[in-house]
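Asker: Compute the structure for the input listed below.
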Amino acid sequence: MKNIALLALLLFLAAIGLFLAVVWNGYEWHQKLTVTVDTPNGPLSASSVQQMRLSDKRGPWNPPEGSGVSFTLSGEAVVMELSQGRYLFALLSGTPSLGEQLYPKMDVIDAAKLLERGEAEAYRSVTLSRRDHPLLVTFGDINDPASVERVDPANLEASFGPGYRLQSMTLALTEEPVTKGKVKKVLLWLGPYPEPTLSPATGDISNIPFSSKVAQGDFIRGKR
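Answerer: Okay, the predicted model is just below:
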């Protein structure tokens, strides 16, 4: 009888372990995105600490349609005031994983393990190439979400005037807490849900305004 009870307990623990391996197999770390801009009054920098989670659902216990590796980024966009009432945002959209930047030739799972453990070699700042930059935007009127405009990283002067130039974007591993509250202080109209776009759909499939392509979740994702 004791053997049966022990066997049942072992099977139960094995089932729990299998469940956790399938559902909870993931790695998390905090990465800081820093944007530096040259201005007529000298360089300005702003940063945001974001959380990256890698979920590993590879293996024989996952169905093919649910198998694979996925990244989930949460936190806030980088926001910086470049001139009176004119803000630059580096959105969450397009922000890369630090693991892929530090270890481009390493398996993504092995890289994620190094980052989650906080290995000393992972505490290096990496400068993002232009192709890895997140989307940059500004607003014609900070109180009007539909006035959002794309910013050309190679030509900030077109959006902000003479003397403005993107100097760099860097990513670094950090133990600092995820940034909260900075974006909400500037974008007072942000709601509690990430899905809504900054302007409603027009129904036109050939001439979609940029504001209908940007969502509130591009500025803040996760707990607010």
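
Asker: For the rest of this, base every contact and every neighbour count on C-alpha atoms.
Answerer: Noted.

Asker: which residues touch the residue nearest to Val186 when sequence neighbours are not counted?
Answerer: Spatial nearest neighbour of Val186, excluding adjacent residues (CA to CA, 6 or more residues apart in numbering): Ile142 at 7.7 Å. Applying CA atoms under 8 Å, 6 or more residues apart in numbering, we find Ile142 in contact with 85-87, 186-187.

Asker: run this one through as well so I can compare:
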Amino acid sequence: MSLVVNTPFGPVTSTSIQWVEVKEYDKPLFATTTKYERNGGGGPIILNMGGDNVLFGVFEGFQFAEGTGVGSEHGGYVYENMTTEVLPEAREIDFQSDRAKRGLTFFRFRNLNDPLSGELVDIENLAAHFGEGYALQDGFLAITHQPVEEGRAEALLPWLATYEDDIFLDRNVYDRGTLAPSAIISGFER
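Answerer: Below you'll find the predicted structure:
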């Protein structure tokens, strides 16, 4: 995924590479009706705009996994050919769509050294969080064979490796108000 954000100092671009794997089983797993197991990693989307102005993003499940669609399940998307298909062009993300609103959570830490300073970020109104002159320009999603870079979140947030409590982003939002540290490390909230 690539993001381009306009800042008072010029545009800033970040490309984050995540991996996604979907396994299909002949029989449903455990007591559920699903036959699919999804795993992913690679870390969060990170857009460093200088100082404590860092935008993070995690995927809510695996709705944005690319590939050849073979059906839908529980509001998400199940794909085949996960590791072999390469999209000829990047696909722009409409951040106002319901799928994007359900599928991505953006947040920041007002102080990168303080896990209690987290807050949800409205990607369509970055100025409210970072100040005048900050605005989303573009967001793109594509499949690539470039290597995944693990550990970028831990480099910016050294406390993340040993922090065990949930990270509160917004106590007023039930389903997206907290994140487990593992979600930030992997880039996927399960």
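
Asker: and the residue nearest to Val186 of the first structure, what pairs with it in the second structure?
Answerer: Using TM-score structural alignment as the criterion, Ile142 of the first structure maps onto Leu112 of the second structure.

Asker: go on, Gly163 of the first structure?
Answerer: So Gly163 of the first structure corresponds to Gly133, using TM-score structural alignment.

Asker: Can you report how many residues neighbour that match?
Answerer: 13 (other CA atoms under 10 Å).

Asker: Equivalent analysis for Leu92 of the first structure, please.
Answerer: Leu92 of the first structure, neighbours per other CA under 10 Å, totals 23.

Asker: now Ala5 of the first structure
Answerer: 10.

Asker: for Ala14 of the first structure, same thing?
Answerer: Counted with other CA under 10 Å, Ala14 of the first structure comes out at 12.

Asker: check contacts around it.
Answerer: With CA under 8 Å, 6+ apart, Ala14 of the first structure has no contacts at all.

Asker: at 10 Å instead, please
Answerer: 8, 20 (CA atoms under 10 Å, 6 or more residues apart in numbering).

Asker: Mind listing what's buried along the host helix or strand of it?
Answerer: Secondary structure assigned from DSSP states H and E places Ala14 of the first structure in helix 2-23. Buried residues in helix 2-23 of the first structure, counted by 16 or more other CA atoms under 10 Å: Val22.

Asker: what do you get for stretch 35-53 of the first structure?
Answerer: 35-39, 45-53.

Asker: and what of stretch 170-183 of the first structure?
Answerer: 170-174, 178-180, 183.

Asker: what's the span of it, first residue to last?
Answerer: End-to-end distance for stretch 170-183 of the first structure, by CA to CA, to the nearest Å: 19 Å.

Asker: returning to that earlier point: so which of the contacts of Ile142 of the first structure hold up in the second structure?
Answerer: Contacts retained in the second structure from the contacts of Ile142 of the first structure (both residues aligned by TM-score structural alignment, their matches' CA atoms under 8 Å), given in the numbering of the listed structure: 85, 186-187.

Asker: and Thr178 of the second structure, how many neighbours does it have?
Answerer: Neighbours of Thr178 of the second structure under the rule other CA under 10 Å: 18.

Asker: separation between the equivalent of it over in the first structure and Leu198 of the first structure?
Answerer: Counting by TM-score structural alignment, Thr178 of the second structure lines up with Lys213 in the first structure. Lys213 of the first structure is 8 Å from Leu198 of the first structure, where distance means CA to CA.

Asker: cool, and Ala172 of the first structure?
Answerer: Going from Ala172 of the first structure to Leu198 of the first structure by CA to CA gives 30 Å.

Asker: do the same with Pro177 of the first structure
Answerer: With distances taken as CA to CA, Pro177 of the first structure is found 28 Å from Leu198 of the first structure.
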